[in-house]
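J.: Next input, structure requested:
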Amino acid sequence: MKFIKQFGIILAISFIGEIMNYLIPLPVPASIYGLVLMLLCLHFGIVHIDSVKDSGKFLIEIMPLMFIPAAVGLIESWKTIGSKIGTYLIITVLSTIFVMIVAGHTTQAFIRFSKSKDNQERKDS
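T.: Predicted coordinates for the structure are as follows:
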């Protein structure tokens, strides 16, 4: 019963993300609205982490299974994308490198900010 309640909370927030996607005319996927909404609900204490933790862990554990339909779709459309595979590979490699660089710099900036904040608090006390 606990899992049903937790999964229901996740689904409700995802559904609200779908509604937001329908109502807000921005090119943002509904899943992003749902993730941001979940983050805000967790941050402000509207939803407590214990009320979604177990179902969230389960969903993360089965995440690789969720990629099977996409892989099957790629295999079925091979005739269409096969001639452009080089272009797709170049775009994939370049965008992966770009995301890794941006994520690394962002993480380093947060670490520096956190360390400077800790040092400032130590000096103040």
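J.: Please make it C-alpha for all contacts and neighbour counts, starting now.
T.: Fine.
J.: contacting residues for Leu94?
T.: By CA atoms under 8 Å, 6 or more residues apart in numbering, Leu94 lies in contact with nothing.
J.: which residues in this structure form helices?
T.: Ranges of helices in the chain, per DSSP state H, are 2-23, 30-43, 53-61, 63-66, 68-76, 78-81, 85-124.
J.: any idea how far Thr107 is from the residue sitting nearest the centre point of the chain?
T.: Most central in the chain under CA atoms, centre = their mean is Leu35, positioned 6.4 Å from the mean C-alpha point. Distance, Leu35 to Thr107, using CA to CA, to the nearest Å: 20 Å.
J.: circling back: how near is the residue nearest to the centre of the chain to Asp50?
T.: Counting by CA to CA - Leu35 and Asp50 are separated by 17 Å.
J.: To compare with the earlier structure, here is another sequence to fold:
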Amino acid sequence: MLNGMLWLLGCQLVGEVLAEGLHLPLPGPVIGMVLLFIVLQVRRPYADSGLLQTSDRLLRHLQLLFVPPGVGIVVYLGAVRDEALPIAGALVISWLAGLATVAGLVVLLSRRSSEPGTTS
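T.: As a prediction, this is how the structure comes out:
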């Protein structure tokens, strides 16, 4: 389990160092997640690896990770209220973009699965 936590925190640390050192416009944890994804694609963990055990335990408590953003919204409620229209617009546009993307993927994949010679 300690091994898994070291992998997760190590990828985040490398992401932070890259973001700060190269002055990238992305947050370090996002870069760290991309690095972790690449590592997992290159080196698949075993079913009983510490990384999978650690991630399973963290996912069991995922709801706790939403507390800090909620507190931040309450702390900056005045700024959120002043920018309510742009925030609502961004939420609606991103929701529509996600909906259109999923719909397009469903159409594409359903066509692909209905072609002759494909197995379901």
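J.: Drop the TM-score for these two in here.
T.: Scored against TM-score structural alignment, normalised by the length of structure 2, the superposed chains reach a TM-score of 0.71; 116 aligned residues with a CA RMSD of 2.7 Å.
J.: List the contacts of Gly72 of structure 2.
T.: Counted by CA under 8 Å, 6+ apart, Gly72 of structure 2 has zero contacts.
J.: what's the distance between it and Val80 of structure 2?
T.: 10 Å.
J.: cool, Ser55 of structure 2 as well?
T.: The value you get for Ser55 of structure 2 to Val80 of structure 2, if CA to CA is used, is 33 Å.
J.: what about the aligned residue in structure 2 for Gly8 of structure 1, how many neighbours?
T.: Applying TM-score structural alignment, one finds that Gly8 of structure 1 aligns to Leu6 in structure 2. Residues near Leu6 of structure 2, counting by other CA atoms under 10 Å, number 14.
J.: Also Leu39 of structure 1?
T.: That count, for Leu39 of structure 1 with other CA under 10 Å as the rule, works out to 13.
J.: That one maps to what in structure 2?
T.: So, by TM-score structural alignment, Leu39 of structure 1 is matched to Phe37.
J.: how near is Gln6 of structure 1 to Leu94 of structure 1?
T.: In terms of CA to CA, Gln6 of structure 1 sits 38 Å off from Leu94 of structure 1.
J.: cool, and Lys123 of structure 1?
T.: 43 Å.
J.: How about Gly17 of structure 1?
T.: Per CA to CA, Gly17 of structure 1 is found 30 Å from Leu94 of structure 1.
J.: and what of Arg112 of structure 1?
T.: Counting by CA to CA, the gap from Arg112 of structure 1 to Leu94 of structure 1 is 27 Å.
J.: again, but for Tyr33 of structure 1
T.: According to CA to CA, Tyr33 of structure 1 and Leu94 of structure 1 sit 26 Å apart.
J.: what do you get for Gly82 of structure 1?
T.: 19 Å.
J.: same question, Leu26 of structure 1
T.: 26 Å.
J.: Tyr88 of structure 1 -> structure 2?
T.: Using TM-score structural alignment, Tyr88 of structure 1 sits opposite Glu83 in structure 2.
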